[in-house]
Structure formats: structure tokens, C-alpha cells
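Sequence isn't available, so here's the structure alone:
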């Protein structure tokens, strides 16, 4: 069976591509929801704001979420046939909404990794700013894609991403 060529993970086998894609989706989700939750938690607890802590919390949760869901999808695919996994990989390859979302998030992560340390250089150690900026950028790129799609009248549904990762049994 030929290996699919999903643009981001094209050199991997289909099972790995789907697991990596799931990890990317969870990273995008965590990058969007963790910063507001962290800020809300600070406001409720009346604690002081810290750039260093925001970057650490965001990086930690994006990493945990990505590795956790990627591993969960990998384990779940163990009982599926190679044809089903290859089919899912091919559907991801040609899903323009997914590809555009991934492009926005990766561009956001790249910009976040560069711009955040440039703006906040003395507020936290450089590695913390680079990884935290990339995590924030991953979420902001995804949020930008969702807002853009919504304002252009496209059908934006959260279950669209989830269904591509966990299809219903036939």
C-alpha cells in the first residue's frame, strides 16, 4: 500500500500521519482555550499576572494535550484495518478546511515564536518565550482561521474535526 502524502507529515506512514494530525488538532485547541482560562483563573483568585507563568502554563498544556490525544488515537487505531486508516489519511489530505486551518496555525506558531521573544525579551527566559509564543501563536492562528471561515459564511462545526479523527463505526 502506498504511503499518503499529507503535506505536513507526508514522509510518515498513514497510521503515524493520523496520530500526528490528532496531536496537532489538540495542540491547536489547547492553544486557544488555555490562555483565557489561565487569565480567568488569575482574575478569580486575584493573583498577579506573570508573563513567565502564562508561557509555561500554555506550553505545558499544549504539549500534554498534543501527546495525550496523539497517543490515544494511535492506540485506538490498533484495532482498525490498514485500509480504514489509509482512507482516513486520504480524507485528511484532501480536506481543504483542515489544510487551511493547519496552515494558519503553523504560521501563527512560527510568528509567535519569533515575535513574542522580540517584544517580551526581559520578562522571561528566552526558551520559555519561544515555546510559549509558539503555543500562543498555534492557538491564535487556529482562532484566526475559525473567525475568517465564520465571517465568510463557511460551515464551522467543532464536530467536523472530531469526526475525522474518530469516525462512527459502520
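Arrived safely. Bear in mind the structure is a predicted one, so any value in this text is a computation, not a measurement.

C-alpha from now on. contacts and neighbour counts both.
OK.

Which of the three states applies to the residue most central in space within the chain?
By Cα atoms, centre = their mean, the chain has its centre lying nearest to residue 28, at 2.4 Å. Secondary structure state of residue 28, per DSSP: H, G, I helix; E, B strand; the rest coil, is helix.

okay, now the one to match up with it:
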């Protein structure tokens, strides 16, 4: 049997993983939502003359970074018991759909963080080029994941240890 100190350390580690995952998912969601909303708002209010690449890229990375969702998850985890937190972390670790979405998002973010400054070097601030390009790449990666899933290539399902298989899945 584990001591109360070991249980507290395990719960803290599980909570950290869940909060980090929530922050990643929030960044991915708002990286997808922010660019079209910002572009539509600026084009509607000011027209084409009010749109600049620098402001677009800045809005992309700031929108993703500000709405990360970590506080909400921290509040949820702090009110849950240790067993629930452990079960949620294990479930998240075996969620192949979420893991593949994270992989696509990361690959897209890295590629666009490199390609955006290479293409638009003189048109925007370097910080906005790198971080905004990463935000755009993250959204492109998420959209690629959803497109891949919709086209008939879903990620494989993993049955959690100790979870019975329903008759429809066998």
C-alpha cells in the first residue's frame, strides 16, 4: 500500500499532465478559431486596406496563447478525488485520436514556424512571424487530422486495461 505522501505526489503528477493537456487542447482550438474570426472582423470593419500580415500573425499567436484552458482544468482537478484524476489521466494517455491530433498540430506548428519567416521575411516582425506561423501551422495540423479522420483513416482504438469490450466492438 502506498503512503499518503506517495499518493499526493502521484495525484500532483496526474494533475500536471491533465492541466498541460488542457492547455494544449485550448491552444489548438483557438489556433483554429482565431485566424478566420480576426480576418473576417478586420475585413468587415476596415476593408482590405486595414488588413496587415503582421497584425494577423500577432492575433493568431496571442489568441491561441491567451485562451489555453489551463485554469479551468486546474479548478476541475483540484475538486476531484485522486482516483478520478488517475482514471482521467490514464484515459487521456490511451486516447489515440487526441494523441494523433497533438502530433499533427506539433508537426504543423514546427513546419509553419520555419516556413512563415522564410516566405514573409520583410513583411512582419520576426516574433510575429515565428509565433504566428506556429499558430497557423497548429491549426493546419488540426485541420489535417480532422480531414484524415473524415476521409476514412481513423486512428486505431486501444482498449484500456481492465475495461470490458462491448459486443459491438468485437
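Cool, the structure landed. Here the structure is a predicted model, which is why all the values come from computation and not from measurement.

Once they're superposed, tell me the TM-score.
For this chain pair, the superposition-based TM-score is 0.80 by TM-score structural alignment, normalised by the length of structure 1; 146 aligned residues with a Cα RMSD of 1.9 Å.

can you tell me which residues contact the residue nearest to the centre of structure 1?
62, 105, 138-139, 142 (Cα atoms under 8 Å, 6 or more residues apart in numbering).

Counting neighbours, what do you get for residue 56 of structure 1?
By the criterion of other Cα atoms under 10 Å, residue 56 of structure 1 has 18 neighbours.

From residue 88 of structure 1, how far out is the residue nearest to the centre of structure 1?
To residue 88 of structure 1, residue 28 of structure 1 is 20 Å away according to Cα to Cα, to the nearest Å.

what do you get for residue 127 of structure 1?
For residue 127 of structure 1, the distance to residue 88 of structure 1 (Cα to Cα) stands at 36 Å.

Pick out whichever of the two has more residues nearby.
Neighbours per residue (other Cα under 10 Å) separate residue 127 of structure 1 from residue 88, with residue 88 holding more: 19 against 12.

Report the secondary structure state of the aligned partner of that one in structure 2.
Using TM-score structural alignment, the partner of residue 88 of structure 1 in structure 2 is residue 88. Assigned with three-state DSSP, residue 88 of structure 2 falls in the helix class.

Excluding chain neighbours, what is closest to residue 88 of structure 2?
Leaving aside its sequence neighbours, residue 88 of structure 2 sits nearest to residue 18 (Cα to Cα, 6 or more residues apart in numbering; 7.9 Å).

check contacts around that neighbour.
Residues in contact with residue 18 of structure 2, defined by Cα under 8 Å, 6+ apart, are 73, 77, 88-89.

filter the contacts of residue 28 of structure 1 to the buried ones?
Buried subset of those (neighbour count, 16 or more other Cα atoms under 10 Å): 62, 105, 138-139, 142.

Now flag whichever of these is closest to residue 113 of structure 1.
Residue 113 of structure 1 lies nearest to residue 138 out of these, by Cα to Cα, at 9.6 Å.

From what I see, the closest one and residue 113 are in contact.
No: with contact defined as Cα atoms under 8 Å, residue 138 of structure 1 does not reach residue 113; the gap is 9.6 Å.

Residue 15 of structure 1 - nearest residue in space that isn't next to it in sequence?
Spatial nearest neighbour of residue 15 of structure 1, excluding adjacent residues (Cα to Cα, 6+ apart): residue 85 at 6.2 Å.

once aligned to structure 2, how far is whichever strand or helix holds the one you found on average?
Taking DSSP states H and E as the definition, residue 85 of structure 1 sits inside helix 82-93. Helix 82-93 of structure 1 differs from its equivalent in structure 2 by a mean of 0.8 Å after superposition (mean Cα distance after the TM-score superposition for structure 1).
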